[in-house]
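Student: Structure, please.
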Amino acid sequence: MSDDRRRWFGAYVARLRRDARKSQRQLAAMLCAVSGTQSLTRNEVSRWERGERIPDSWLQFIAEVLGVPLGELERAASYARGETDGAPFGAAMVLAELIPPGDSLAPLDTRSGRRIGREDVATLAARVHGFRLADDVLAGGDLMAPVFRELNATVRQYRESTHTEAVGSALLSQIGELAQIAGWIASDAGQHAQAERAYRIGIEAARQADDGPLVANLAGSLAYQFSNTGQERAGLDLSRAALAEAGSDAPAKTRALFFDRVAWAHTRAGEAQPAMQALGQAHDALTEADEREAPAWAYWVSREELEVMDARVFTELHRPLRAVPLLTDVLSRYDATHAREVALYRSWLAIALADANEPEQAAEEARRVVSVSVNMTSDRIASRARVVLRRLQDFEEVSEVRDVLHDHGHLLCA
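Tutor: Presented below is the predicted three-dimensional model:
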């Protein structure tokens, strides 16, 4: 039996449980009640979800308790046992298939490990948020080494320490959050394999912490990378699965973020109408009355940031009359200390101006983008600079464009 298939099945069961808003302990108790036995424990449910065992004799009771068709569970179990080929589910199960649980967070021998408590978790949370704030003003190449040192040390701390169940769950959530920002930083530095590794570690940690929105944030971040690195279909499937993972009861600000990522994935896949629909859903989510506090990792989601994504989608879909006013307005009031983001947004403005047949203005924006890219250790901005320069090649007869290409055309060979 394939270990990957067992782990896939475990992720599937865990997702069903989370959708039913049950903890592992609650599920075990409910299964004992409907089966008339007291032999099932939370630890056994955990073994199922880690892919160590397939609960063959419990399938009918799981279906009853979680409200899932028994046939669906049986098909999933058959696939996990290697009896059938091809995952039997669509987008709702993409998350489990593309990102099966791993063992990177398996406990080590803790007999000599120190005990950690809530103060340790609070300290880690402060460091994690510090990396988020640093990423606002520094490029990926500047932050790669320290953030991965922190991630590796924190995972080792979790594996070697002792702690209560509650503290362990909180620590896992912080590992997930740290892995998300580490993945984002690595992706910005152009280290996509390392970014994917970080995202997968984070997803495993968030799963074990039963933190559905955080799982969705990590999966959506990886989907965004897929969409931007030639894996458009995987990006679309994973972004939609991330949205489903978060659920309709996730905080409004987080759902707005997930809808925005779905919109971008549709855009990169060349699907204009679904992209526009998802943009509308993102704005609707953000304007909903919601008294719940959004998680710390969603601190940057705002109407302004949604408008940036609107403009990026309009640019990619070659609708410059809608993109140019939005980007011009956002850039007029954007925090100038966020140099990378400002340059990225100017890169889309340059493309939109070129599409609007305004090559002189496009050349002016291109020069600004390139001047930032050559002094920043960000693969993301360097790639955007090349995209802009290639687009300007259609206007080489315009003197302003010709000057920019003369000064910076060598970057196209990089």
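
Student: only C-alpha atoms for contact and neighbour calcs from this point on.
Tutor: Fine.

Student: Touching, residue 257 and residue 282? I think so.
Tutor: Yes: Residue 257 lies in contact with residue 282 (CA atoms under 8 Å); the separation is 6.8 Å.

Student: residue contacts, the residue most central in space within the chain?
Tutor: Residue closest to the mean C-alpha point of the chain, counted by CA atoms, centre = their mean, is residue 221 at 2.0 Å. Counting by CA atoms under 8 Å, 6 or more residues apart in numbering, residue 221 makes contact with 180, 184, 199.

Student: Select only the buried ones of these in ChimeraX?
Tutor: Selection of the buried residues among these in ChimeraX, burial being defined by 16 or more other CA atoms under 10 Å:
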select :180,184,199
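
Student: Show me which of the contacts of residue 221 is closest to residue 145.
Tutor: Nearest to residue 145 among those: residue 184, at 13.2 Å, using CA to CA.

Student: what helix or strand does that closest one sit in?
Tutor: Following DSSP states H and E, one finds residue 184 within helix 165-188.

Student: got the buried residues for that helix?
Tutor: Buried, per 16+ other CA under 10 Å, within helix 165-188: 167-188.

Student: List the contacts of residue 243.
Tutor: Remark: with contacts taken as CA under 8 Å, 6+ apart, residue 243 is in contact with 216, 220, 255, 258, 259, 262.

Student: how about this one, so we can line them up?
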Amino acid sequence: MSGIGAHIRRQRERLGWSQARLAREVCRAAGVVGDPVGRQEVSRWETGKRTPREWLPFLAAALGVSVEALTAPQTAAEPPLPTLADFLPAEDPLEPLRGRTGGRIGMGQVDDLQQRVHGLRLADDFLAGGDLMRPALRELRKAVRLFREHSYSDLTGRQLLVQIGELAQIAGWIASDAGQHEEAERIYRLGLSAATQAEDRTLAGNLAGSLAYQLSNTGREVEGLDLSRAAMDGAGPDAPPKARALYLDRVAWAATKAGGTENAQHAMRALGEASQALSEDSEGIESPSYLYWVDAGELRVMESRVYTELRRPLRAVPLLREVLSEYDATHTRELALYLSWLAIAYADANEPEEAAATAERMLTLSADIASERTAERGRVVLARLAEYEDVPEVASLLAEHPAA
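Tutor: From the prediction side, this is the model:
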């Protein structure tokens, strides 16, 4: 990526704009009619495939910076995280190429991809989004190229689409954890397209539910609730037990984030139904292997988070303490996230000293984790504890973590 391209992307992401939005703003700044600059052109600028040249002054004006800021030499720093546009073709990424010259593949290649997807999923148990973004998108690019450039039987093609969908689910989760929400949404939608084409309703529901979870956590609560319900309804009543439990958990969280008494009651019902669905898992009904992590402990975590969000600490604290006493300490990110909820619950229970001690442990654990989710939860916890700044333990914590 060129220095100009890196500056353009950084300034665009600072404003929270998509590439399409920046293209429109450049045209508006130039006072031109039509769309001589589109999303693909912005993508080419950012990746260094083209130089803006005559569009540079209008780019600077649209972004609210000087031309010099865009053309300054790039300082040696951590390279920006890649985006889906860097790895996939500008046209429909799931449209097979005419005259495919990549040769014929069989289930052996699909099985190899399945193993790599599962390895990436297991890596996410221990590593954060910032560490896994690049390998996840590289795998996604290779999988899409397999689908577009090679020939295969109908069965192999369907299974390849399933693996693209599974890969998009974990890659979208990784991007979301890295704070790349726009990219995560694009990845989830790519996976949803693949799962739909493969007619895998359970996988489609998982992808839609993952996107709904992100929407609920990023200020789009109504969309999140609608999509979480659609994910559950689309998968149907015959979805495997763990899948239904997960869908219902996401509905519970989306309803909680949407707010209101009716939604709170809806969330409580969904939590109860999730537990009931999971109990059916012991009846020998097989669930997809990618839902290996869905268990009673995870449902208790979601239940405690719902209680915390609803400001019911007397229910939240015992649940969280029980889960954390049994939790695998090698899953550092999740442990830090769950501690953040416990800290908030202690604060709601008017136990600022316990809240400060829990928050200190959470912030220490998350200090070196490349996860925007844990960073954001740290900020939420400290903001909540600021109400108790006259308590010595809290004052010490706030003084030690002023940046957060």
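
Student: on average, how far is the helix holding residue 184 of the first structure from the matching bit in the second structure?
Tutor: In the superposition against the second structure, helix 165-188 of the first structure averages 0.2 Å from its aligned positions (mean CA distance after the TM-score superposition for the first structure).

Student: Just give me how far that helix sits from the chain centre.
Tutor: Helix 165-188 of the first structure sits 12 Å away from the centroid of its parent chain (CA atoms, centre = their mean, to the nearest Å).

Student: Make sure residue 285 of the second structure is indeed in a helix.
Tutor: No: for residue 285 of the second structure, which was evaluated using DSSP: H, G, I helix; E, B strand; the rest coil, the result is coil, with no helix membership.

Student: Make sure residue 267 of the second structure is actually in contact with residue 252.
Tutor: Yes: distance between residue 267 of the second structure and residue 252: 4.0 Å, which falls inside the contact criterion (CA under 8 Å).

Student: Neighbour count: the two, which is higher?
Tutor: residue 252 (30 against 26; other CA atoms under 10 Å).

Student: Where does the aligned partner of that one in the first structure sit: helix, strand or coil?
Tutor: Under the alignment defined by TM-score structural alignment, residue 252 of the second structure corresponds to residue 263 in the first structure. With three-state DSSP as the basis, residue 263 of the first structure sits in helix.

Student: show me the contacts for residue 263 of the first structure.
Tutor: Under the contact definition (CA under 8 Å, 6+ apart), the residues listed for residue 263 of the first structure are 274, 275, 276, 277, 278, 279, 313.

Student: how about 6 Å then?
Tutor: In this structure, residue 263 of the first structure makes contact with 275, 278, 279, judged by CA atoms under 6 Å, 6 or more residues apart in numbering.

Student: wait, which of the residues you listed is closest to residue 210 of the first structure?
Tutor: Lowest distance from residue 210 of the first structure to the contacts of residue 263 of the first structure (CA to CA) belongs to residue 278, with 26.4 Å.

Student: quick one: what's aligned to the closest one in the second structure?
Tutor: Counting by TM-score structural alignment, the partner of residue 278 of the first structure is residue 270.

Student: burial count for that match?
Tutor: By other CA under 10 Å, 22 other residues sit near residue 270 of the second structure.

Student: what does stretch 24-31 of the second structure correspond to over in the first structure?
Tutor: Stretch 24-31 of the second structure falls opposite no residue of the first structure when the two are matched by TM-score structural alignment.

Student: Tell me how far that stretch lies from the chain's centre.
Tutor: With CA atoms, centre = their mean as the basis, the distance from the averaged C-alpha position of stretch 24-31 of the second structure to the chain average is 31 Å.

Student: how about that stretch: buried residues?
Tutor: Buried residues in stretch 24-31 of the second structure, defined by neighbour count with 16+ other CA under 10 Å: 24, 25, 26, 27, 28, 29.

Student: Make JSON lines from those residues and add secondary structure to it.
Tutor: Conversion of those to JSON lines gives the following (three-state DSSP):
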{"residue": "24", "secondary structure": "helix"}
{"residue": "25", "secondary structure": "helix"}
{"residue": "26", "secondary structure": "helix"}
{"residue": "27", "secondary structure": "helix"}
{"residue": "28", "secondary structure": "helix"}
{"residue": "29", "secondary structure": "helix"}
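
Student: Between the contacts of residue 243 of the first structure, which sits nearest residue 248 of the first structure?
Tutor: The shortest approach to residue 248 of the first structure among the contacts of residue 243 of the first structure belongs to residue 255, at 7.8 Å (CA to CA).

Student: helix or strand for that closest one, which one?
Tutor: Assignment of secondary structure by DSSP H and E places residue 255 of the first structure within helix 252-268.

Student: How about residue 145 of the first structure?
Tutor: Following DSSP H and E, one finds residue 145 of the first structure within helix 140-160.

Student: Ok, residue 298 of the second structure next?
Tutor: For residue 298 of the second structure, the element it lies in under DSSP H and E is helix 296-309.

Student: State the span of the first structure onto which the helix or strand that comes right after that helix is aligned.
Tutor: Toward the C-terminus, helix 296-309 of the second structure is succeeded by helix 313-326 as the next helix or strand (DSSP H and E). The aligned range for helix 313-326 of the second structure in the first structure is 320-333, by TM-score structural alignment.

Student: Residues touching that stretch, excluding its own?
Tutor: 311, 314, 315, 352, 356.

Student: who does the helix holding residue 184 of the first structure touch, helix- and strand-wise?
Tutor: When contacts are defined as 3 or more CA pairs under 6 Å, 6 or more residues apart in numbering; DSSP states H and E, helix 165-188 of the first structure sits against helix 140-160, helix 192-208.

Student: mean per-residue distance, the helix or strand following the last one to the second structure?
Tutor: If I follow you right, that is helix 192-208 of the first structure. Read in the C-terminal direction, the helix or strand following helix 192-208 of the first structure is helix 212-228, with elements assigned using DSSP H and E. Comparison of helix 212-228 of the first structure with the second structure after fitting gives an average deviation of 0.3 Å (mean CA distance after the TM-score superposition for the first structure).

Student: by how many degrees do helix 212-228 of the first structure and helix 165-188 diverge?
Tutor: Using axes from the mean of the first three to the mean of the last three CA atoms, to 10 degrees, the direction of helix 212-228 of the first structure lies 10 degrees away from that of helix 165-188.

Student: gap between helix 212-228 of the first structure and the chain center?
Tutor: Helix 212-228 of the first structure has its average C-alpha position 2 Å from the chain's average C-alpha position, going by CA atoms, centre = their mean.
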